[in-house]
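> sequence first, predicted model second:
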Amino acid sequence: MRYYVLDRGDQLSIDLSQKFHKLAEERGLQLDAESPEIVVSIGGDGTMLHAFHTFIDRIPELAFVGVHTGHLGFYADWQCEELSTLVDYMCGKSDPAPHKPRIVKYPLVELEINRKSGTTSHIALNEFTLKGVEGTVVLQIDINDETFEMFRGDGICVSTPSGSTAYNKSLGGAMVHPSIEALQIAEIASINNRVFRTMGSPLLLPKHHHCDIFSRREQRLMLTVDHTNYPIDDLISVRCQVSEKKVSFARYRPFPFWKRVRSSFLV
């Protein structure tokens, strides 16, 4: 088993990372920064986002495991004190019998950013947002190449099913099970009057649909993909849709999605 570890950088996460390496070496796991089979994230959900984007070019070839050290770790299955058990499971020494992980796959959102200066592409694990830097934004929302609404407000959030529990949730969006291949569009503080009329509620688009967001005036914008900000002052449009790629997580023990939601928000 080839593995790699990314930690949050605080002392607890660093100590746990060092402990993991020691346990892994004792059990015969191979440290491999170039082509790991399993990437272990030690920290919080932000650490998992960093791990995902670090290995984004190899997403189809590896799986992630999260060790939780903060107050909320939606992507993490393991607690600090369970590190030795996790390593045992990874090397097939679980008791009473070897335990192979169940690989679960979550949908992702891909976006194509068209600017006057060129075109770039990104993939988001949680969400991307488009906001104004100096006030409200004016955006035209098209669905499947037909104009849907003209938006004015603070911005737009487009999330994956797993990301539906993050920023999207705070905007009143629905929490969506990751088995549903969809993206969710949520408005951020929309303004509704005789000129600008919006739906005012989140929308779910299935995998075979796409959405285009057009900038309809000269405006300074901030595009955020997961944890990374991109200032843009020449945006033409953003096209988003469910990606053909999926992210994989190695589940060494049952942790159903709704149990994960409940333990994250209610218990």
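That came through, no problem.

> please make it C-alpha for all contacts and neighbour counts, starting now.
Noted.

> which residue ranges of the stretch 101-250 of the chain form strands?
For the stretch 101-250 of the chain, strands defined by DSSP state E, counting those that start in this stretch occupy the ranges 102-115, 118-124, 127-132, 137-143, 146-159, 182-190, 203-206, 210-215, 221-225, 228-232, 235-251.

> quick one: contacts of the last one?
Strand 235-251 is contacted from outside by 38, 59-60, 62-65, 77, 101-116, 123, 125, 181-183, 206-215, 221, using Cα atoms under 8 Å, 6 or more residues apart in numbering.

> buried ones among those residues?
38, 59, 62-65, 77, 105-114, 123, 125, 181-183, 207, 210-215, 221 (16 or more other Cα atoms under 10 Å).

> residue with max distance from the center of this structure?
In the chain, the residue that sits farthest from the middle, by Cα atoms, centre = their mean, is R194; the gap is 36.1 Å.

> what's near enough to touch that residue?
R194 touches nothing, counting by Cα under 8 Å, 6+ apart.

> buried residues in stretch 236-248?
I236, S237, V238, R239, C240, Q241, V242, S243, K246, V247, S248.

> nearest to L86 among the residues you listed?
Distance to L86 across those (Cα to Cα) is lowest for S248, with 17.2 Å.

> of the strands of the stretch 101-250 of the chain, which is nearest H50?
strand 228-232 (9.4 Å).

> quick one: R152 from I191, how far?
Taking Cα to Cα, to the nearest Å as the measure, R152 falls 6 Å from I191.

> the two: who's more crowded?
R152 (23 against 16; other Cα atoms under 10 Å).

> for the strands of the stretch 101-250 of the chain, which one sits closest to L171?
Across those, closest to L171 is strand 182-190 (Cα to Cα), at 6.7 Å.

> ok now the closest one, how far from the chain's centre?
15 Å (Cα atoms, centre = their mean, to the nearest Å).

> and the comparison structure, right after this:
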Amino acid sequence: MTNRNNLYFYYPADEELEHKLEPLFKLAEENNFHIVENPGDANVVISVGGDGAFLQAVRQTGFRQNCLYTGITRSNESGLYCDFNMDNFDDMLYTMQHEEMEVRRFPVIDVQVNGEATFNCLNELSIRSTIIKSIVIDVNIDDLHFETFRGDGLVVATPTGSTGYNKSTQGAVIDPKIPCFQVSEIASLNNNRYRTLGSSFVLSKDRTLTLEVVQDGNDHPIIGLDNEAYPVRNIQNITAKLSDKLIKTVKLKNNSYWNRVKRTFL
């Protein structure tokens, strides 16, 4: 991608934030960048906020494959997806103009609910009970019935999503250069009738995961796609596999994924 001059800023409608962004817009224009109102016209989509804003920017612009995504945090925010801060915006413009940028490529999960349209997740898919009762899910890997899960729910995370909800369920943090996805339990119930692996497990890019919700009265779970809820009430089955799509983001020098993990958690 040689032309990086068309920028689209994704941020919530906020008068105070827009006022703070005005100097950045002016600086971009002074450096021969063009700010566009339609994300489809952009070569670079820039979210303003933390990781939640970045996820929304990717989702709301359709997981575009022909542009770069990057994130700018505000002074009181941090983000594993975001390399830049509002205070060093000029560094981002200089990098985009004068340096050979490194580009990260983050895996995406394809999710199909009840055999309907396919959705994408950059962070994770989650399925959770909505009532005070455990949910029962038959877990299938390819054509193998692997286990019958009973508990509060399951999280299916990408490598970059492994530091989010997945990590809070004691899942492992995965290097995003590994094309895989991870399945983690939320409060599983293990007894003589129900037995699960009891730990997270990682599936390769060639695997297909199918989750069949047992229709026992708790078949209206919450389905989370990144930081959005899926609107369908009755859930019968969910299929997840690694997508061919990759989200491309700008990478600053000396700021690897593991640099950011260390900075965030250690």
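That came through fine. Just so we're clear, the structure is a prediction, and the values are computed from it rather than from any experiment.

> what's the counterpart of the residue farthest from the centre of structure 1 in structure 2?
Aligning on TM-score structural alignment places R194 of structure 1 opposite N192 in structure 2.

> again, but for R2 of structure 1
Match for R2 of structure 1 (TM-score structural alignment): N6.

> how close does its match sit to L24 of structure 2?
Distance from N6 of structure 2 to L24 of structure 2, by Cα to Cα: 14 Å.

> tell me the contacts of V67 of structure 1?
V40, S41, I42, G43, G44, A76, D77, W78, Q79, C80, L83.

> the helix or strand the second one falls within - contacts with which helices or strands?
What it means is S41 of structure 1. Following DSSP states H and E, one finds S41 of structure 1 within strand 38-43. The contact analysis (3 or more Cα pairs under 8 Å, 6 or more residues apart in numbering; DSSP states H and E) places strand 38-43 of structure 1 against strand 2-7, helix 11-26, helix 45-54, strand 63-68.

> re the thing from before, compare the contacts of V67 of structure 1 and tell me which has the most neighbours.
Most surrounded of the contacts of V67 of structure 1: other Cα under 10 Å gives I42, at 31 neighbours.

> which one in structure 2 is aligned with that residue?
Aligned partner of I42 of structure 1 by TM-score structural alignment: V48.

> count of neighbours near the residue lying closest to Y8 of structure 2 once chain neighbours are set aside?
Among residues not flanking Y8 of structure 2 along the chain, V45 sits closest, at 4.9 Å (Cα to Cα, 6 or more residues apart in numbering). Counted with other Cα under 10 Å, the neighbours of V45 of structure 2 add up to 26.

> pretty sure V45 of structure 2 contacts H34?
No - using Cα atoms under 8 Å, V45 of structure 2 is not in contact with H34; the gap is 11.9 Å.

> got the contacts of V67 of structure 1 as TSV, with distance to V176 of structure 1 columns?
Listed next are the contacts of V67 of structure 1 as TSV, based on distance: Cα to Cα, whole Å:
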residue	distance to V176 of structure 1
V40	25
S41	24
I42	25
G43	24
G44	21
A76	18
D77	19
W78	23
Q79	25
C80	28
L83	30
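
> pick out the most distant pair among these.
Longest span within the contacts of V67 of structure 1, Cα to Cα: G44 and L83, 15.0 Å.

> sorry, back to before: rebuild the buried residues of stretch 236-248 of structure 1 as CSV, extending it with distance to L12 of structure 1.
Below are these laid out as CSV (distance: Cα to Cα, whole Å):
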residue, distance to L12 of structure 1
I236, 44
S237, 42
V238, 39
R239, 40
C240, 38
Q241, 38
V242, 36
S243, 35
K246, 31
V247, 27
S248, 26
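
> can you pick out the most distant pair from those residues?
Going by Cα to Cα, the pair spanning those furthest: I236 and S248, at 32.8 Å.

> ranking the helices and strands packed on strand 38-43 of structure 1 by burial, who's on top?
strand 63-68 (a mean of 25; mean count of other Cα atoms under 10 Å).

> what's the average distance of that one to structure 2?
Its aligned residues in structure 2 lie a mean 1.1 Å from strand 63-68 of structure 1 after superposition (mean Cα distance after the TM-score superposition for structure 1).

> in structure 2, what stretch matches that strand?
Going by TM-score structural alignment: strand 63-68 of structure 1 matches residues 68-73.

> and for V261 of structure 1, the neighbour number?
V261 of structure 1: 15 neighbours (other Cα under 10 Å).
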